[in-house]
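Chemist: Requesting a structural model of the entry that follows:
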Amino acid sequence: MYRSIALALALAAATPAIAQTAPTAPAAPRITYIHAGKLLATPGQAPRGNSTIIVRDGKVAEVRDGFAVPEGGAKLVDLKDRYVLPGLIDMHVHFYSSGYPLKSRLEGPTRDKEDAFVVAAGSARATLLAGVTTVRDLGSAEPRGIRALRDAIARGEFEGPTIVNAGRMISVTAGHGDANGLREDYAHAMRADADHLCNGADACRRATREQIFTGAEVIKFAASGGVASNIAGGLEAQMTFDEMKAIVDTAHSFGRKVTAHAHGKSGIDTALRAGVDSIEHGSYIDDETVRLFKEKGAYLIPTIHAFESVIRQSRAGERPVASAAKAEEVAKVVKESHRRAFAGGVKVAMGTDSGVGPHATNALEFGYMTALGMSPAVAIRTATVDAATLLGRADRIGRIAPGMDADIIAVTGDPIADVGVLNSVDFVMQRGAVRKAGGKATLFPAD
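Modeler: A predicted model of the protein is given here:
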């Protein structure tokens, strides 16, 4: 055995020398010129007229006025009759959930982890083709599966948006995220490796480290009860301040940002005081909560798409009684809460909670936000510049400028005048590779 190990080490050591004797020619750079009729290079600023975007090896190299003649060997993408803008960022999705709860309950018992991975990969691809080039996946029953999908997409082996994953959502026993409403044997199976459940600050530190161990790039915890939980536990705080603070401090010490699922005011306010970077949902927001958001510099991810989906599903009899009752309760207040937050200057990043509702319908969120008083220009900024800032990736995504990733989409019509045109994205480029052109998916792998 030792001789075999020695031989393997010798071969490994010899490999660089062998490689040096037969150098390969460097690959020619991939260059694409995009002729844009209208260009919203930085959402929140004025759009440009006729422009040329030059993409080299997946990065934006230049943005020029007018339609520049492509250099030799470059590809030309003609979008002279299109409105071009950065790829969208959705800060809250669940690729391992289908968005159809009744169908999931019927099919779930017949699916293995491998089947679930295939479904998640399909949802990721559909989301990319809808113009969403980056997402946060905020909780999956298969944390290693979503990590594997993240990495496969990053390597170019699968089609899908760049994924920033949260592993499992950290929860307290019986809280939103536990195996509530299941019979004993099912609940036992769901809890067999429940490294995301914690009670007390020390246990919550451990649960946070467990998510990081399994590859989480962001941490999410359930500060309050949840609408989708099959338990009549209300929507107020379910974690203590000490538990929340332990999660936040531990995640921050590992360089991870933290977001909190929070509906009730007590859950939102306590999570903000504990130092979270963002709040998901935010159903009960009053003036004191607005002040806290601004004082702490935290973002709200409204997920109106999910609220609309849950109400529709509940009234169609697709959700359990406990969940349906909470959906009706929230429906009475959430729109006014979000309207108050928008008017009060709370920082907002777009997120849909797709997986509660159907995937690839992310742009519906823009219509919901503008119906509550947000302008289309600001709504688009929440899904580009603002979302990139919250992610800590504003130097890479969210704008079309030299040095940025070439995540670029195009639509027919002016989204500043009619944000609804974002529901029909004609062109998608991700890190310089064309994934959709003329309204149709391209062959994969692209280019």
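
Chemist: Could you use CA atoms for every contact and neighbour count after this?
Modeler: Fine.

Chemist: ok, residue 378 touching residue 44?
Modeler: Yes - assessed by Cα atoms under 8 Å, residue 378 is found in contact with residue 44 at 6.4 Å.

Chemist: if you count what's nearby, which of the two comes out ahead?
Modeler: Per other Cα atoms under 10 Å, whichever of residue 378 and residue 44 has more neighbours is residue 378, with 20 against 17.

Chemist: now that one: how far from residue 349?
Modeler: Going from residue 378 to residue 349 by Cα to Cα, to the nearest Å gives 10 Å.

Chemist: Shouldn't residue 314 be within a strand?
Modeler: No - using DSSP: H, G, I helix; E, B strand; the rest coil, the assignment for residue 314 is helix, not a strand.

Chemist: Tally up the residues packed near the closest residue to it other than its chain neighbours, please.
Modeler: Residue nearest to residue 314 in three dimensions, not counting chain neighbours: residue 324, with 4.9 Å by Cα to Cα, 6 or more residues apart in numbering. Neighbour count for residue 324, taken as other Cα under 10 Å: 23.

Chemist: For residue 324, give me its contacts.
Modeler: Contact analysis of residue 324 by Cα atoms under 8 Å, 6 or more residues apart in numbering lists 227, 310, 311, 314, 315.

Chemist: Now it: which helix or strand?
Modeler: helix 321-331 (DSSP states H and E).

Chemist: In that helix, which residues are buried?
Modeler: 322, 323, 324, 325, 326, 327, 328, 330 (16 or more other Cα atoms under 10 Å).

Chemist: Now do the helix or strand that it is followed by: distance to the chain's middle.
Modeler: Following helix 321-331 in sequence order, the next helix or strand is helix 334-343 (DSSP H and E). Centroid separation between helix 334-343 and its chain, computed with Cα atoms, centre = their mean, to the nearest Å, is 22 Å.

Chemist: Now the second one, please; I'll put the structures next to each other:
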Amino acid sequence: MPENTDDQGSEQVKSTRRTFLKRAGWGAALVGLGVAADETIRSATAPVVPPRTTVTAADGVRIDDVTVIDPVDGSRRAGQSIFVRNGRIAEVVPTASAPVESSLRVIDGAGRFAVPGYNDMHTHLLQSPDTELGFALMLAQGITGIRQMEGSEELLTRRAENRLGLNETAPRLLHLPGALLLPFNANSADDARTEIARQWDQGADFIKMVLTDRDVFFAAIDAAHEKGLRIAGHLPPPVHIDAAAERGLDSIEHLGTGSSVFLTLSTEADELWAQTPSTLPFPTWAAGIPFAGWAFDTFLKKNFLGPATSTTNAAQLALLKQAFATYSEDRAAELAGTFIEKQTWNIPTMANIRSKYVLDDPEFRDDPWLQRLPAEQQQEHLAAVESFHSTPSADLDILHEYYERTLQTVGIWAKQGAPIMTGTDGNGRGVGNSFAIEFRELGRAGLTPLQILQATTSQPASYLRRTDRMGRIAAGMDADLLLLDTDPLASIEGLSSISLVMRDGHDYTSADLEARIQRLMTATD
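Modeler: Just a heads-up that it's a prediction; the model follows:
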């Protein structure tokens, strides 16, 4: 059979692009892409404005004889009835003494466990090309609330106009930022203050930090807090994780990204930091190129945020090897104390980090979800897996240890009581990346089922300052809840034994949700 020349050409193009980026550098790449973007942007058609949507009022319902679990203290109350009216929990009372109301539909909860709906506190669902399918996939995993981690003026406007498709078949949008803070909109402290003021005026709920120099990073924290906004995100290369917490960064995503956390947790931290470049991965002058931000977002972000093999060079691997050899559990525990004192939250996104550093695990080839992806996405994913496999074994050992140290560090933080929340960094479902896998990996880190449940329910409620509306099953709370077939406090697997999802008073069985996913996937084939 002849070789597929189209595939060969595609691989040559990918290889050429990687070589170009490595040899020419980010600045040169942005020059070329920025110029090319001019014509592309001008020729693009205006996006179609989606219709307005609202949540349809749900009929009243009563769930009988269920065991209600309170994530705050891990208590169980068996034989309870949950009354739901107008999208809110009206009351929770023992079934034996519950009043009879013929107007309410009854759901038999015998043998099942009720917990608050789950919250994915780090998702990029609204960047998905098919948000409706993403919404369905999230609900099927019990996710009734999301913190979207990348926004824009357009998304903020569409939220204000109810044009994001957020009805009863979608998770509740809990937090939405404006545009990511990058050198293209925050190249100086003044730029950052101006951009944050603009996003505050646009209605952003928080500020998402990705990449700036050190002075701009700290100025952005202060500017966000002056506007009453929280600020969350990545740590730029020159910023130490303990300094970020001390200064007031509200939540750290992916352990800060890169090597920062492990350099800090080394007993030779000062020596290792002295060997670390303090500059951005592209020159600051490149930020001023017309359309440079668009070029980064369109062409370079995927490479920049891809598998560790595409973002880690030999010098960085050598530093990591030294950091791991001098890793200090005491320093990790001390850092946890700083997080507790400063109320700095961590969203580890374990499954996502695993996909960057352990991509050669058989699960990334065998995950049944891979067969449900479009052919082009399957090929792209498998090509990345093959590329990861071809990495020299000595380098793979360091990358694998990166993930094992991540598990160890998150476990120490959890044991010390540092605030942690659950997030996937996904857009609904991905190969080797689901809420069930996130739960499993948090368990491998040492979190108990109760701690994972808290990180997914009551902790997000605390972080968002919404304990009066979410995080528990009690009178007055939003009617976003789950019925589980297995005790979620007895095993991590029980957290994913979902039989029913209720979103704003509308209830769906797991079979209902799977059928909806099948219809949506068939429609896009």
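
Chemist: re earlier: nearest to residue 214 of structure 1, of the buried residues of helix 321-331 of structure 1?
Modeler: residue 323 (29.9 Å; Cα to Cα).

Chemist: for the stretch 1-150 of structure 1, what spans make up the strands?
Modeler: Along the stretch 1-150 of structure 1, the segments classed as strands by DSSP state E, counting those that start in this stretch run 31-39, 51-56, 59-65, 75-86, 88-93, 132-137.

Chemist: check contacts around residue 258 of structure 1.
Modeler: Neighbours of residue 258 of structure 1 in contact, by Cα under 8 Å, 6+ apart: 218, 219, 220, 221, 248, 251, 252, 276, 277, 278.

Chemist: mind redoing it with 7 Å?
Modeler: By Cα atoms under 7 Å, 6 or more residues apart in numbering, the residues touching residue 258 of structure 1 are 218, 219, 220, 248, 251, 276, 277, 278.

Chemist: same deal with residue 84 of structure 1?
Modeler: 36, 38, 39, 40, 409, 410, 411.

Chemist: Read off where the biggest helix by length in structure 2 ends up in structure 1.
Modeler: Longest helix in structure 2 by number of residues (criterion: DSSP state H): helix 5-43. Residues of structure 1 offer no counterpart to helix 5-43 of structure 2, counting by TM-score structural alignment.

Chemist: quick one: the helices in the stretch 201-350 of structure 2?
Modeler: If DSSP state H, counting those that start in this stretch is used as the criterion, the helices of the stretch 201-350 of structure 2 fall at 214-226, 241-247, 260-264, 269-274, 292-295, 301-304, 308-311, 314-325, 329-342, 350-357.

Chemist: Give the other helices and strands that the third one contacts.
Modeler: What it means is helix 260-264 of structure 2. In terms of contacts (3 or more Cα pairs under 7 Å, 6 or more residues apart in numbering; DSSP states H and E), helix 260-264 of structure 2 is packed against helix 269-274.

Chemist: quick one: terminal-to-terminal distance for stretch 41-59 of structure 2?
Modeler: 47 Å.

Chemist: Closest one to residue 16 of structure 1 out of the contacts of residue 258 of structure 1, please.
Modeler: residue 218 (37.2 Å).

Chemist: Next one: that closest one from residue 316 of structure 1, what distance?
Modeler: Residue 218 of structure 1 is 34 Å from residue 316 of structure 1, by Cα to Cα.

Chemist: Same check for the contacts of residue 84 of structure 1, but in structure 2.
Modeler: Retained in structure 2 (both residues aligned by TM-score structural alignment, their matches' Cα atoms under 7 Å) from the contacts of residue 84 of structure 1: 38, 39, 40, 409, 410, 411.

Chemist: Map the first one onto structure 2.
Modeler: This points to residue 38 of structure 1. Per TM-score structural alignment, residue 38 of structure 1 is aligned with residue 67.

Chemist: For that match, give its distance to residue 78 of structure 2.
Modeler: 4 Å.

Chemist: More neighbours: which of those two?
Modeler: residue 67 (24 against 18).

Chemist: Who are the contact partners of the aligned partner of residue 61 of structure 1 in structure 2?
Modeler: Per TM-score structural alignment, the equivalent position to residue 61 of structure 1 in structure 2 is residue 90. Taking Cα under 7 Å, 6+ apart, we find residue 90 of structure 2 in contact with 83, 84, 475, 476.

Chemist: now residue 39 of structure 1
Modeler: Counted by Cα under 7 Å, 6+ apart, residue 39 of structure 1 has contacts 47, 48, 49, 51, 83, 84, 85.

Chemist: With adjacent residues omitted, what lies nearest to the aligned residue in structure 2 for the first one?
Modeler: Going back to what we said before, that points to residue 47 of structure 1. Taking TM-score structural alignment, residue 47 of structure 1 has residue 76 as its aligned residue in structure 2. In space, and not counting its chain neighbours, residue 76 of structure 2 is closest to residue 69: 4.6 Å by Cα to Cα, 6+ apart.

Chemist: wait, the one you found sits on residue 75?
Modeler: Yes - proximity of residue 69 of structure 2 to residue 75 meets the contact threshold set by Cα atoms under 7 Å, at 5.8 Å.

Chemist: For these two, work out which one has more neighbours and name it.
Modeler: Legend: neighbour count by other Cα under 10 Å for residue 69 of structure 2 and residue 75, higher for residue 69 (21 against 12).

Chemist: Pull up the gap between that one and residue 474 of structure 2, please.
Modeler: In this view, residue 69 of structure 2 and residue 474 of structure 2 are 10 Å apart by Cα to Cα.

Chemist: same check, this time on residue 333 of structure 2
Modeler: 35 Å.

Chemist: do the same with residue 67 of structure 2
Modeler: 13 Å.

Chemist: now swap in residue 261 of structure 2 and tell me
Modeler: Taken as Cα to Cα, the span from residue 261 of structure 2 to residue 474 of structure 2 is 39 Å.

Chemist: Alright, that wraps it up for me.
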